[in-house]
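*Asks:* Give the three-dimensional model of this entry:
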Amino acid sequence: MQADTLVEQEEKVDAEAPAAPVQQEVAPVPQEEPEVKPAKRTKSTAKKTRTVELTLTVTGTADGEWQADLVHGTKRVVQGLVISAAAVSRAAKELHDDIAGGIDEVIEAARTQHRTRMEELEAELAKVKAALAELSE
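*Replies:* This is a model prediction of the structure:
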């Protein structure tokens, strides 16, 4: 019971004593201003990508003759290099289907033109052979 009486006495004391507001004065703490250092320029550690400018120009004629020119920056590396239509076709297929489609159309047009010319020449050759055969008789 003694514990009960102590708790009751503390409660009576707390109830009787008016709560006084607690005020504490806090002395302002002087803040140190951070030292401002001038920004240093450091070299970037990021890897710089070096670009290479190469310009490859492939030109073809209706006869199916193809040439290539290669320029590195402003320096001409190759000019007027003769290349085969088959090489152009293979290279175009390696690059992209859209490129290959456009080039194959040009190559097919040249084939058609050459076949037509070959048929004309074969017909002319047949006439010449016939004329030669008449002269030999």
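*Asks:* make it CA atoms for all contacts and neighbour counts henceforth
*Replies:* Will do.
*Asks:* Can you name every helix or strand that the helix or strand encompassing E122 contacts?
*Replies:* Applying DSSP states H and E as the criterion places E122 in helix 97-136. Judged by 3 or more C-alpha pairs under 8 Å, 6 or more residues apart in numbering; DSSP states H and E, helix 97-136 is in contact with helix 85-95.
*Asks:* ok, residues contacting the helix it packs on?
*Replies:* Residues from elsewhere that reach helix 85-95, judged by C-alpha atoms under 8 Å, 6 or more residues apart in numbering: 64-66, 99-100, 103-104, 107.
*Asks:* OK, contacts around K75?
*Replies:* K75 neighbours (C-alpha under 8 Å, 6+ apart): none.
*Asks:* Can you report how many residues lie near H114?
*Replies:* Counted with other C-alpha atoms under 10 Å, residues neighbouring H114 total 15.
*Asks:* what do you get for S136?
*Replies:* For S136, using other C-alpha under 10 Å, the count is 7.
*Asks:* any idea how far it is from K129?
*Replies:* Separation of S136 from K129 (C-alpha to C-alpha, to the nearest Å): 10 Å.
*Asks:* Could you tell me how many residues sit around I99?
*Replies:* I99 has 14 nearby residues by other C-alpha under 10 Å.
*Asks:* To clarify, my last question referred to D69.
*Replies:* Neighbours around D69, by other C-alpha under 10 Å: 16.
*Asks:* Distance check, it against A110.
*Replies:* Going from D69 to A110 by C-alpha to C-alpha gives 21 Å.
*Asks:* rewinding a little: for the helix holding E122, which positions count as buried?
*Replies:* 100, 103-104, 106-107, 110 (16 or more other C-alpha atoms under 10 Å).
*Asks:* How about stretch 82-91?
*Replies:* Neighbour-count burial for stretch 82-91 [16+ other C-alpha under 10 Å]: 85, 88-89.
*Asks:* let's see this one next to it:
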Amino acid sequence: MTAAGALTEQDVAAVRKATAAGQPVTVWFTAAAVGVPAGRSAKVSAVGDPADGDFIQVRPAGSRDTMFCSPNELTRTRPPRGAAASAAAGRPEAKRATASASSASPAAARAVPSAPVAVPGPSPAATEAPPAPGPKPAARTGTARGRAARPAGMTVTLEVTVGGEWSVEVRSGTKRVVPAMPVQAADVAAAARSLPSAVAEAIEASLERARQQQRDRVERLRSELDAAQRVLEQLDV
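*Replies:* Next comes the predicted model:
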């Protein structure tokens, strides 16, 4: 279900353009955001590929960590100040009003002259009043969100190209915590020595292929350099 005021495709395009130009972009979390309160502000750090699902990287206000969100979890419409406080303040008043209505029923019953048939049972209003308090579903919703916000498993992916260039990516559940970033082959080789032998052997085989490619390239460049040197010497005669 789309949250009210969630980012549209046009909003995402505008945020992407502003972020690429180095301009600060402020967004606010909608009720669909998991693990953060609705209405909290954040700064957009980067906008990735929509195919990733949660592709908008933001840094919540007051935090140094970043997280990835979907357009449905963010809005560019600033929520009115005090809206959340007003909603929270309204609930106790509703409870007090219900309690007053409940207490008024027995008082009204006492005001009526007692009769033998009317004394045994409370009035229908007094019987139905106790189930009235309504904020409990919201509390259950908050508890459900708390369970959903628990940290998911962490996945670290190490990739190497045909040319021997390594990169690493980190995901927490379906959220990409660290985008693919380059890693030095020497660091990969050092880390491989601490891993199980089967993993270390596979990494070492890939590193050896990369070394051989570089050796072949050096030989090829050396041959080209020798040929160029000979031509230069002939031209100097």
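*Asks:* Going by distance to G80 of the first structure, which of the contacts of helix 85-95 of the first structure wins?
*Replies:* W66 (8.9 Å; C-alpha to C-alpha).
*Asks:* The closest one pairs with which position in the second structure?
*Replies:* Under the alignment (TM-score structural alignment), W66 of the first structure pairs with W166 in the second structure.
*Asks:* who's in contact with its match?
*Replies:* So W166 of the second structure contacts 158-160, 182-185, 188 (C-alpha under 8 Å, 6+ apart).
*Asks:* what's the average distance of the helix holding E122 of the first structure to the second structure?
*Replies:* Comparison of helix 97-136 of the first structure with the second structure after fitting gives an average deviation of 0.8 Å (mean C-alpha distance after the TM-score superposition for the first structure).
*Asks:* what do we get in the first structure for R176 of the second structure?
*Replies:* Under the alignment (TM-score structural alignment), R176 of the second structure pairs with R76 in the first structure.
*Asks:* wait, isn't that match in contact with L70?
*Replies:* Yes: contact criterion C-alpha atoms under 8 Å: R76 of the first structure and L70 qualify, at 6.1 Å.
*Asks:* Look at these two and report which has more neighbours.
*Replies:* For R76 of the first structure and L70, the more surrounded residue by other C-alpha under 10 Å is L70, and the numbers stand at 17 against 12.
*Asks:* who's in contact with that one?
*Replies:* Contacts of L70 of the first structure (C-alpha under 8 Å, 6+ apart): 54-57, 76-79.
*Asks:* Kindly confirm my reading that it forms part of a helix.
*Replies:* No: membership of L70 of the first structure in a helix is not supported by DSSP: H, G, I helix; E, B strand; the rest coil, which gives strand.
*Asks:* gap between it and L56 of the first structure?
*Replies:* In terms of C-alpha to C-alpha, L70 of the first structure sits 5 Å off from L56 of the first structure.
*Asks:* Count the neighbours of E11 of the first structure for me.
*Replies:* 12.
*Asks:* got it, and T51 of the first structure?
*Replies:* T51 of the first structure: 6 neighbours (other C-alpha under 10 Å).
*Asks:* so which strand or helix has it?
*Replies:* T51 of the first structure belongs to no helix or strand, assigned by DSSP H and E.
*Asks:* Distance check, it against H72 of the first structure.
*Replies:* For T51 of the first structure, the distance to H72 of the first structure - C-alpha to C-alpha - is 11 Å.
*Asks:* what do the two both touch?
*Replies:* Common neighbours of T51 of the first structure and H72, using C-alpha under 8 Å, 6+ apart, do not exist here.
*Asks:* Pull the distance from the lengthiest strand in the first structure to the chain's centre.
*Replies:* Ranked by residue count, the top strand of the first structure under DSSP state E comes out as strand 75-83. Here strand 75-83 of the first structure shows a centroid-to-chain-centroid distance of 26 Å under the convention C-alpha atoms, centre = their mean, to the nearest Å.
*Asks:* post-alignment, that strand versus the second structure, mean distance?
*Replies:* Superposing on the second structure places strand 75-83 of the first structure at an average distance of 1.1 Å from its equivalents, by mean C-alpha distance after the TM-score superposition for the first structure.
*Asks:* so what corresponds to M118 of the first structure in the second structure?
*Replies:* With TM-score structural alignment as the criterion, M118 of the first structure lines up with V218 in the second structure.
*Asks:* Regarding the residue nearest in space to the middle of the second structure, what is its secondary structure?
*Replies:* Geometric centre of the second structure, nearest residue: F68, 3.6 Å, by C-alpha atoms, centre = their mean. Secondary structure state of F68 of the second structure, per three-state DSSP, is strand.
*Asks:* coming back round to it: give the contact list for the match of M118 of the first structure.
*Replies:* No contacts exist for V218 of the second structure under C-alpha under 8 Å, 6+ apart.
*Asks:* ok, it to L225 of the second structure distance?
*Replies:* From V218 of the second structure to L225 of the second structure the distance is 10 Å (C-alpha to C-alpha).
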